[in-house]
Each structure stands twice: as structure tokens, then as C-alpha cells.
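# the sequence and its predicted three-dimensional model are supplied below.
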Amino acid sequence: MRIGLVFGSKADKVPVAIDMHSVDINSNKNIKQNASQCVPPSTGYSPLSIFIHDEGGYTTVAMAVALLVSLVLVFGAASAAWSTSRASEVQEVADATALAGANAVSGFTTVAQVSDAIVLSMGLAGLATIGTGLILSALPITHAAAIETINVGRSILDLRRNFAKSAATGLQKLEKALPALVMANAASCTSANSTQQLRYVGTAIPFPLTSETDYSFLDDGLSGEELENNAKKLQDASERKKDAMERADAAKEKAWRADCVDNPHCMRSRAQTLAGLSGAHNPNYASFKEWRFDYARIRSLNYYRTRAASEHPHGSSAEELTRSAARKQFYRFAAREMEKAKCIEKSDYVEMQLPELPHTAAMVRATSLYTDSIWPCTDEEEGRTLHSSLACLGATGSYSGTASLADIDSGAVRCCPKCGMNVQAQASAASASTNINNGYEHYWRIVVEASRDYLGAKNDEIAAEKELEGISEESDDLFQKAMDILAVERPDFVPAGAWGCVAVVMRDAGSVTPAELTGAFSPGAKLPAGAAISAATLAPEDSSGGSTVLSQLLSGIESQAGFGVAGIAQSALALWGKLLVDYGSAFEAAQSHVDGFLNDAGWLMGEKVAQSIKKMISSTVKSAGFEPADMRARKPVLVHSQEVLDKAGDGREQFGIVREIVQKLPNSGDAAAQVLAREVASQLGGPIFTVAEIEIPGTGVKIPLTIDVSKYLGGG
């Protein structure tokens, strides 16, 4: 290459040629000239005169040389910068490789968290549904709904158990393939960064290399069978209670009708007609719900007191005197019996002692009417004689005190042949009014008989209530036991790569400096082989990513479930959805969601046991203390490789493992990725892997929870 230059003064310009590569730029002919031929004749010649003008300035030659040197330096520096840049790119590729490996671990962690969310939320939803069934089981009128509700709750727990088992199997299988998945994704990333000039090979090694996760929490044995059995006991006891209540109501209504409803008469109307009772002494009650047995007792007390006070003979015959005397004694006796009678009704205690008034001789003999010495006697020629009254025509002898009807039967006194006062006469005082439907005693007898039926039914009801309370306490213990199973500490997933992934990337030698940077000013060069190490681990993102994942999951479930869910199953599914979405940072709202579900049966809360069960369920859920699960997405971040190796144990030993694995990789990045991809596909059975299936309660619809690992397999 030859460049023509002019040296000398303005008046003495001599063309001079400087030989660079012995090539004439104009003629391309070789020019061989002696250096002396280029020197102008001068008597005061200096070697520097070609660079410094005699007038003190730089010559054109000096400027050309400076320019050439600068160009050489510029192109040399550019070539060096290119080489340095290409040499440092291996570190960038190593960083990307480490992040790619950790990204596969992040995907697995998300799947594991979602599975745990499904298991816990389904367990709580199932228990809350069975708990509602327990409440309904304690209510006699809602047994059909209770059975349906419990069946839905059991089905949820059964589906949960099936999902948990399949999820445990699926996650363990996926986790077993995770090391190969990590390395395949990392190797694919390394290969993707290769060019025709620069080829990279490498991968990322997860630490720990094998899983340390305990999946026993997914198979906790929660079935709800014991709660279902208790619900059946509650139903049996509440059925007995219902039957007892119905019998009690029937007996009470029967007594109320005898007391207040004419058919053709009743105690109220007969008391008004026979004794003239009215107003507060003889009230009417419009419904048996507001009526009490004691009201009939008080009415009867008023009636018999009034009848006893107003009783008198309606004639002077001995027979009429006897009937009147017998009636008077009967009324007095009945009034005393009404005073002693008891009608106590409490929620847990009923005592009913209403007297059965005597209307036969046998019944009279069983009362004080037979044994009380209340009848006047006289001494007659035939012996001491008992009369109904001293006004009796047969009472001609002297008065000799009183005697009882029992004395007649024992022979201590004789029955007056005129008045005929004896047991049969006393029994006849109430016989007719008891045995015909226009007598007061006829309706009183109905009340007494009904009171006995009522007492038996109420005792059965109280016994059933106590049994319900006992079963409720058992249910409390069983529910607490079930909640304890659910409320265990949430699992700590430690899959392969949980501590981090260490990447090693190697670069082949042979990359040549681009021609644009070499040639005239700089010689070409080849990059030597190189290697770099990097590491990445997972760090939680401060975002709602976890809740978003669960919300999207629920939306998918609801869309596939369609309109096949109704009734209690629909309510249970809605509860599960709320619990699932709030599994993350807002899971402390579990109690409010469960309370809302239980309150749907609020109009049925009148029963004591039902209220107790509801309160128990609510307080148990609250006391379970569910810790909000950390559902934040795990994002890969770069860290110092020594941090990951130190977590795994002896850093040098772990680094030796890394070196051994990397050395076994094929020389080609694509080949390494393909080998690892085939290993993943072999372990998972393909790029699309089903971890578990979620069955929607009440529909039979099964939704597979699948993951597509093809993006981690790159070109493989």
C-alpha cells in the first residue's frame, strides 16, 4: 500500500513515496526505491526533517504517521474490547442458566401450594357442611335436609381424600423428576444462547438434589365417618324427641279440648252452668299452645269449692238427703285433692299429679272418703248406726259420734236402712257425671288421662333431649379432633432446588475476531475456551400472585362445573370457593365464612342442642388458629453460589458434585438439553402431566390438575 505525500518548502516541493506494503495504491505495481532517493538535496540535512519542518511546524509525514498509529490503536482496542466482551458473555449465560433452573423449581412450588390450598379448603368446607348436618340432625323437622347435608359433607371429604392421595402421588412423581427438569430447562437455556461463533454447553444443578418434603399431611385420614355416625345418633334421638313432642302435644290438645272446647260440653261450660263460675274464675283459652294443665286444676278447685259451699238437698226424702250429703263430701274431697295436686312444667322437669276422682265403690275404698270418720251415728236398738245426716228418719237414737264408711264394712257400725249411706251411695255421687258427657267429672277424667300421657311423653322428650346433649358433646370432641387434623402447621415444601440452583456453563474455543476489526490495522485472533459459575434461588414476590392463581383455578372449576350443582351442594361449593381464594393472606376470614354458611339455617336455631352445636362449630373453627398460608409467588433471583453450596453442606464436596454432573454432559448444548428432556419425559410419561383430579361435589365432574412442562424442555 503506497500513499503519495509531498515534503519541503512551498518553493521546493519534491514528491516522496513511503513504502507500507510495497503496493502502489494507484498502479498496484511494486515500487522499489532507495530511501536515499527520497531525500532532497540539502547541505544541512537532519533525519527529523521529514517530521519537523525547518520553519518549526510538523510535516505532512508526521501527521500521516500519527494518523496511522491512532488507527492501529483504535482498531486494536476495539478488537480487545470485542474479545473481552465475548469472554464475559459466558457469565451472563451462566446467570440466565441458573435463573432458568430455579424457574422450574418455582413452577413446582406453585403446583404444591395450590394442591395444599385445595386439600385444606376442601377439608374445612366438608367439616362445616357436616357440622350443619349435625345442627339439622338435632332438629326433628329437618332430618331430610340433615341427611342430604351430611351426605354432601361426606362426599366433599371423600373427594378431598381422593384428591389428596392422587396429589401426593403426583407431586412425589413430579418432584422425583424435578432435578432432571431443572437441568433440562437450564441446559435448554444455555443452548439457546449459543451462536455459530460461540457455542455454550452447561446446566444448573438443584440443591438439595433430592426431595426432603414430607407429604404425609396430604393423607391425614380425615373422613368424617365418626361425625356421620354421631349425626345418625342425633337423628335417632331427635326422632324420639319428635315423637315424644308430638305425643305430648296430642295429649295436651286433648286435655285442652276437654277443658275449653264444647263437644258437646267441656269443663268450662259445665262450671259456668252448674256452679255459675265466670270471668277470672272460669277463663277460656283459645289455643292449646297457651293452655296449661294447671289451668284445668285451678278451674276445678274453684268449681268444687263453689259446689261444696252451695250444695243442699233438693227435697226431704231420705234418698235425697243421702245424695246431697254424698255430693257435698265428694265436692269437699275433690277440692282438697285439687289443692294437693301438682302440675309442674319446666324445660328439664315435669311433674303431673292430677287426682282421678272416685266414681266406683272400689275407687271410693281407695280414698279418704272411705276411711275418714265424717258420718254421724246414733245408738239404735239394732246397734250403732251410720247415717248420711242426723235429719235422717232412721236417726231416732242418741247421737254417738262419727264413723267411716269402712266401719260399716268392718261391722263396727251398721248401715241405716232408711238413708242407706254406704260405699255404693258415695260412689254414686260422681258416677253419673263421670260416665255421661254432660257431667263435669266426665271431662275432668279426660284431662287426668291426658295428663298421664302427657307426663310420659314429656319424660321421653326430656330423656331424648339429654341424650341429644350427650351426643352433642361427643360431636364437639369429634369435631375438635377433626379440626386438629386440619389445623396442623402447613407443610414446608423442600423439593430439589429449594435451597437454590448452581449453574456451570462452558464456552468452546475458536471464535475468531470479526474481519471488520482486523486486516489492515489489527491481526485476527481466536477466543480461548472459558467457563463461568452462577447461582439462583427463590424469593417471594410481594404481590397477590398466589390469590390470583387460586382465583383463576376456582373460575376454571366453576366454569366446568356448569349448572349441575344445586341446593346444599351449591352452598357447600360456594363456601369452598371462598375458603380456597382466601387460603393465602386473608385465610383468617375462615371463621366468618363458616359462620355465614351455618347462619343459612338461622331460622332453625330455636332448639337448645342445635344452638349448642352451632356455637361449638364456630368456636372450634376460631380456636383452630389457621395460620395464613404464604401464597406469594416465588421468583428466581441471583445469589452467590457459595450461599447455595453452604446450605447443602460442605461447599467443596457439593461443588465436586456439580463438576461431576457437568462433566457428564454432552459437548453440544442441544444434545445436553435433549438428553435431559428425554429423561424428564421418561419419568413423567410426557410433557403434559396430571398431578391430580378435582371432582366437583354433587356433579361427578372431574377436573384434572395438569401442568405442561414442555416450556422447560426447550428444543427437546
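Yes, it's here. Numbers count the residues shown, from 1 in each chain.
# rest of the way, CA atoms for contacts and neighbours
OK.
# now do the strands in the chain.
Along the chain, counting by DSSP state E, strands occupy 2-7, 14-19, 200-207, 342-345, 350-353, 375-380, 383-386, 398-403, 414-415, 500-507, 530-540, 634-639, 688-695, 702-708.
# and of those, who's closest to L171?
Ranking those by proximity to L171 (CA to CA) places strand 688-695 first, at 6.2 Å.
# show me what the closest one is packed against.
Contacting strand 688-695 under the criterion 3 or more CA pairs under 8 Å, 6 or more residues apart in numbering; DSSP states H and E are the following elements: helix 143-192, strand 702-708.
# please compare the first structure with the one that follows:
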Amino acid sequence: MAVALLVSLSLLFSATQVYRINTLSAEVQEVADAAALAAENQVAEFMIAVRVVDGAVLSMTLLGITSYGLGVVGLCVPPAAELGAKLISAGQKILDARDAFAERAAQSLNELQRALPFMAAASAAAVAAANGHDRAGGYHAMALLLPAEGEAIAVGANGAEDNLTEAVEEEKDGLAEAAERAEEATRRAQEAKERAYRRDCGDSPSYCMYERAGHLAGLTGGANPMHHSVDTWSFTVARDRALAYYQARLLGERPASDAGEEKARSALRKDFYAYAIAQLRACELHETPTSLEGSLPRFPRNLDELRGTSLYTT
């Protein structure tokens, strides 16, 4: 009986001790996990700082390149050429500031990375101590980061951007000059169109093709349209009006008298009208709001010019 009692008491105390040990182990494990998370939190905060810096560098890069792009576009538009040059200069300053910021940030992050193992260990020890204030002797934790040293943070090469800046700097003067030439060509083309418009119908009721077609050929309506603005007029309108005019003149041509000389003059006029009609029909114009392909025939105005046409040679 005594032996059984001793065995029972031994088992009871053993179970109690096992329970106590398991309880303490669980508490220690919880503190260890908290200490490990505290150490990892330092690493996480470091990575957040790295990503913030990376985002700032990327934003400055995009801003600088965008400024460069807008500057190049501005150089292609003469009225905005001065603004384009300023945008290019601003883009270069932004990229230079980006490079300086990236170098300083990389240096600071490397220093912070070297201190990271100590910061992680200190954070883990602080969390362990805070969780052991009601325990005799408290808790002591030590966290080790593996690997102990991280890869150095370095600023990469800017080969593509350097090529971009060099290309822009080399070509910006040429772009500005080309834009000025293009603007000058556009201005001359617009002036030529203005002159052609006035000669066709813009000078009405004064001397112009519209007035001649109505007065000499009796053309009206769609055969002799009136355009009150050069913006609605085109060279095709002038060609079609001239073709209708010469067709009407050819159909209506009659000698003014029965005199031989007058009949000869009438025959010459018919030949000229037929020649003009053939030339205008052979003329192909492809006109858009921004371009014109083709050319209108140039009719002789004197005997010397007449000798160079098929009217004289055939």
C-alpha cells in the first residue's frame, strides 16, 4: 500500500513538473517569436526606406526624360523653341539632381545596412526584456541576421540617358533651324495659296478668274463657285473652274466676222482652248489640308513662251 502511494505521488509530481516545464517553454517560445519579429521589423523598415528612395529616383528620372521629350517637341515648333530650350535645360538639371540624390541615398543606405544587425539585435533584446519584467531574471534574447552582410547598394550606369542627353545637345540647334525652315516654308506656301486664291476668286468683283468665267464664258453656280475664304478654297477649285471656263469658251467660239483674218484668229483661239483643256485634264492634284502633290499647267503669255509649247511645234 505504501509503495502504491509513493508511486502515485511520484507520478503526480512528475506530471506537475512536466506541465510547468511545458508552460514555461511555451512562454519562452512566444517571447522568442516576438523577439524574432522585432528583428525582422528592422529589416522590413530598411526595405521600405530602400523602396521609397528607389521610387523617388524613378520619379526624378521620368520627370527629367519627360522634360527632355517636351523640350525636343518644343524645338520643332518655332513659337515654342525658347520654351523647348528651357525644358531641355530643366530636364538636365533634374537628372543631375537625381544623380546627386541617388549617390547620397546609396551611401546613407549602405551605412544603415551595416548597422542593421546591431539594430535588429537591440530591438530583439528590448522586446525580450519588456516581456520578462514579471519574471525572476527576466528574458534575454539575441537575434542574428543571416547573411550578416548584405550586398552593397550602388547607383547603376546611365548609359542610355547619357546618350540621350548628348544626342539632344548635339541636335537641338539643328532641330531649331529645321523648325524655322519648316515654318518659313509653311509661311511661303500659305502666302502662295493666298495669292492663288485672290487670282482665282478672292479679288472679285475685280479682275480674277471668277470674274472672267462669269463675264466671258457665262459660267454660274457649280461651274463657277465663289469661296469667301481661303480656308474653304483649294487649288482643285481653281483647276476645275479653269477647265469649265476653257470648255465653255471652246464651245462658244465663233469668228466675229467673215473676214479671213478673223477666221484665222478664231481658229487659233480654238486651238489654244483645246490645248488648255488637254493640259488641265492631264493635271492630277492630290490635295489635303496639309499638303499638295501635283502642279497646275503654266500657259504661254507671249510669243516666246508659245514657241516652247506643242501649239507651236505640232
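It's in. Bear in mind the structure is a predicted one, so any value in this text is a computation, not a measurement.
# could you tell me the TM-score of the two chains?
Once the chains are laid over each other, their TM-score by TM-score structural alignment, normalised by the length of the second structure reads 0.70; 289 aligned residues with a CA RMSD of 4.3 Å.
# follow-up on the earlier one: to Y303 of the first structure, which of the helices and strands packed on strand 688-695 of the first structure lies closest?
helix 143-192 (45.6 Å).
# my read is that A36 of the second structure contacts A128, right?
No - the pair A36 of the second structure and A128 fails to qualify as a contact (CA atoms under 8 Å) at a distance of 9.6 Å.
# residue nearest the centroid of the first structure?
Within the first structure, one residue has its C-alpha closest to the average C-alpha position: by CA atoms, centre = their mean, that is L124, at 2.2 Å.
# what about the residue nearest to L638 of the first structure when sequence neighbours are not counted, distance to P140 of the first structure?
If the residues on either side of it in the chain are set aside, L638 of the first structure comes closest to A536, at 4.2 Å by CA to CA, 6 or more residues apart in numbering. Going from A536 of the first structure to P140 of the first structure by CA to CA, to the nearest Å gives 63 Å.
# give the contact list for the residue nearest to the centre of the first structure.
With contacts defined as CA atoms under 8 Å, 6 or more residues apart in numbering, L124 of the first structure is in contact with M483, L486, W576.
# tell me which residue of the second structure matches up with A117 of the first structure.
Using TM-score structural alignment, the equivalent of A117 of the first structure in the second structure is G55.
# same question but for F207 of the first structure, I mixed them up
If you follow F207 of the first structure across to the second structure using TM-score structural alignment, you land on L146.
# picking that back up, could you identify which of the strands of the first structure is most buried?
strand 200-207 (a mean of 32; mean count of other CA atoms under 10 Å).
# how far apart are that one and its match in the second structure?
By mean CA distance after the TM-score superposition for the first structure, the fitted strand 200-207 of the first structure averages 4.2 Å away from its aligned residues in the second structure.
# do the same with stretch 111-124 of the first structure
Relative to the second structure, stretch 111-124 of the first structure is 2.6 Å off (mean CA distance after the TM-score superposition for the first structure).
# do a quick rundown of the helices in the stretch 201-314 of the second structure.
Taking DSSP state H, counting those that start in this stretch as the test, the helices found in the stretch 201-314 of the second structure are 209-216, 235-252, 260-282, 303-306, 310-313.
# show me what I485 of the first structure aligns to in the second structure.
Checking with TM-score structural alignment, I485 of the first structure has no match.
# I485 of the first structure and L222 touch, don't they?
Yes - the pair I485 of the first structure and L222 qualifies as a contact (CA under 8 Å) at a distance of 7.2 Å.
# ranges for the helices of the stretch 601-716 of the first structure?
So, for the stretch 601-716 of the first structure - with DSSP H, counting those that start in this stretch - the helices run 608-624, 641-647, 651-663, 669-684, 710-713.
# whereabouts in the second structure does stretch 692-711 of the first structure align?
Per TM-score structural alignment, stretch 692-711 of the first structure has no counterpart in the second structure.
# and the end-to-end length of that stretch?
End to end - CA to CA - stretch 692-711 of the first structure spans 20 Å.
# can you check stretch 333-346 of the first structure too?
Using CA to CA, first and last residues of stretch 333-346 of the first structure are 29 Å apart.
# buried residues in that stretch?
F333, A334, A335, E337, M338, A341, K342, C343 (16 or more other CA atoms under 10 Å).
# just to confirm, what residue in the second structure is aligned with the second one?
For A334 of the first structure, the equivalent position in the second structure is taken to be A276, counting by TM-score structural alignment.
# next, the contact list for the residue lying closest to that match once chain neighbours are set aside, please.
Leaving aside its sequence neighbours, A276 of the second structure sits nearest to Y246 (CA to CA, 6+ apart; 6.9 Å). By CA under 8 Å, 6+ apart, the residues touching Y246 of the second structure are Y273, A274, A276, I277.
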